[in-house]
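Student: mind looking at a prediction? Sequence and model below.
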Amino acid sequence: MIAVPLAMALLGLAACSNNNYADVVRFHNSAPISRGTLAVVASDPLVQQSLEFRTHAETVAIEMRRIGYTTGLPASQTQYVATIDISQADAMGNVTRPGVTVGAGIGLPIGSNSGLGANVSVPVGRGSRRNPNMRSTTLAVQIRRNADQAIIWEGRAVKEARVGEPGATATGAVPQLANALFREFPGTPGVTTQVRLN
């Protein structure tokens, strides 16, 4: 008699623990965001020319083109610059980035000093600190207008995957995170949402 409710409960737990979603938060001042030419650059200039970063930058550029931006020009010649930061964290809080390994807590200051998302906490992934078999990947993007360096949009997407699965690697996670982050651009400001990954 209790087998069916138990089975349903287990199915519910399985559904809650699947990693087909990203936690996404975005900030902007709700003014219309114009499209134009845009360059994608690294938050850390040391990794700008690495092959790994360039692969991830092109992934973000694909999504930017999808929402109406034109990419391919040097940053000095574009109307906008998108600064991206990609990081992965394990259960011990160790953080790695394309081309460099650093301690936790370093990265693009989304929601800290920009004025758009100040003093708003941003998720770091569901359960990655508790489960040693999980790894969280974060993609943070900040778009500035080149003419006056004003920040017009910023956002962060975080997902988890079990170590050993493709989604636990930056190569596997970044395309999913970029798609989730720029879906329905610019998004509702200041609200953390769960976006289903493609």
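Tutor: Perfect, I can see it now. Numbering: from 1, shown residues only.
Student: for the rest of this, base every contact and every neighbour count on C-alpha atoms.
Tutor: Noted.
Student: is S34 in a helix, a strand, or coil?
Tutor: Three-state assignment for S34 (DSSP: H, G, I helix; E, B strand; the rest coil): coil.
Student: what is the neighbour count of it?
Tutor: Counted with other Cα atoms under 10 Å, residues neighbouring S34 total 11.
Student: put this beside the first:
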Amino acid sequence: MKPLPLALGISAALTLAGCATPPGPVEVTRFVAPDRMAQLGQGRIFVETAAGVQEDSLALAPYKAAVADELRRLGYVESDRGNAGQIAQISLERYVIGSGGRRSPVSVGVGGSTGSYGSGVGVGIGINLGGGPKDRLGTELAVTIRDKASGQSIWEGRADFQPPENSPLARGSANAQTVASALFREFPGNNGETIEVEVTE
């Protein structure tokens, strides 16, 4: 699969070469309702935590802010829930992959699944890293955009990023902006397609 370049004007950290190990790609999978394409990228939208997520506002806040920034860039107007025509629901999972390849959760107070992601078709996202001396700190960000009136999902996306734990892109706002930018790259994308978006520090 041909990697796509990722333009991220987010912080000087992205231009640093302080980490010898490449941070790896962001793997992105998206689903689009073909009959609702015209609704995407316009109108008023409200960003909220997905149902079933154990919300930790401090941990989730940079990801909600990064998603909101991307939605505004695409042409949406952020609104309160009462005046919004669409709802963007966000869930987040952080995890560690040790040198043996074992995936363990990170206790950041957020987690859970995205429910009907991919219209009930389970999509397991994982990158075979081949081991290594350093742990990787993974982020899986999922966003579902729903029509508020009907509750129907019109777009769903999931981004999975596994940089080394000592990478400047592994935590905080740089991590949030990296995965959100990759998730919404060439929005809305093709239905059911998985791409890899290359990231450099």
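Tutor: On my side now, so go ahead. Predicted model only: the values in this text are computed from it and were never measured.
Student: so where do the strands sit in the second structure?
Tutor: Assigned by DSSP state E, the second structure shows strands spanning 26-32, 44-49, 77-78, 86-97, 103-105, 136-147, 153-161, 193-197.
Student: in CSV: those, plus mean neighbour count.
Tutor: Listed next are the strands of the second structure as CSV, based on neighbours: other Cα atoms under 10 Å:
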stretch, mean neighbour count
strand 26-32, 24
strand 44-49, 21
strand 77-78, 18
strand 86-97, 23
strand 103-105, 14
strand 136-147, 23
strand 153-161, 25
strand 193-197, 19
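Student: longest single helix anywhere in the second structure?
Tutor: Under DSSP state H, the helix in the second structure containing the largest number of residues is helix 57-74.
Student: find the nearest non-adjacent residue to E156 of the second structure, please.
Tutor: The shortest distance from E156 of the second structure to any non-neighbouring residue, by Cα to Cα, 6 or more residues apart in numbering, is to T144 (4.4 Å).
Student: tell me the contacts of that neighbour?
Tutor: Applying Cα atoms under 8 Å, 6 or more residues apart in numbering, one finds that T144 of the second structure lies in contact with 87-90, 114, 117, 153-157.
Student: and the two most separated of these?
Tutor: Spatial extent of these (Cα to Cα) is set by the pair I87 and Y117 at 15.2 Å.
Student: what's the closest of the contacts of T144 of the second structure to A174 of the second structure?
Tutor: Distances from A174 of the second structure to the contacts of T144 of the second structure, taken by Cα to Cα, are shortest for I90, at 17.6 Å.
Student: closest to the centroid, which residue in the second structure?
Tutor: Nearest to the geometric centre of the second structure sits L141, at 3.3 Å (Cα atoms, centre = their mean).
Student: surely that residue meets Q89?
Tutor: No. Contact criterion Cα atoms under 8 Å: L141 of the second structure and Q89 do not qualify, at 10.7 Å.
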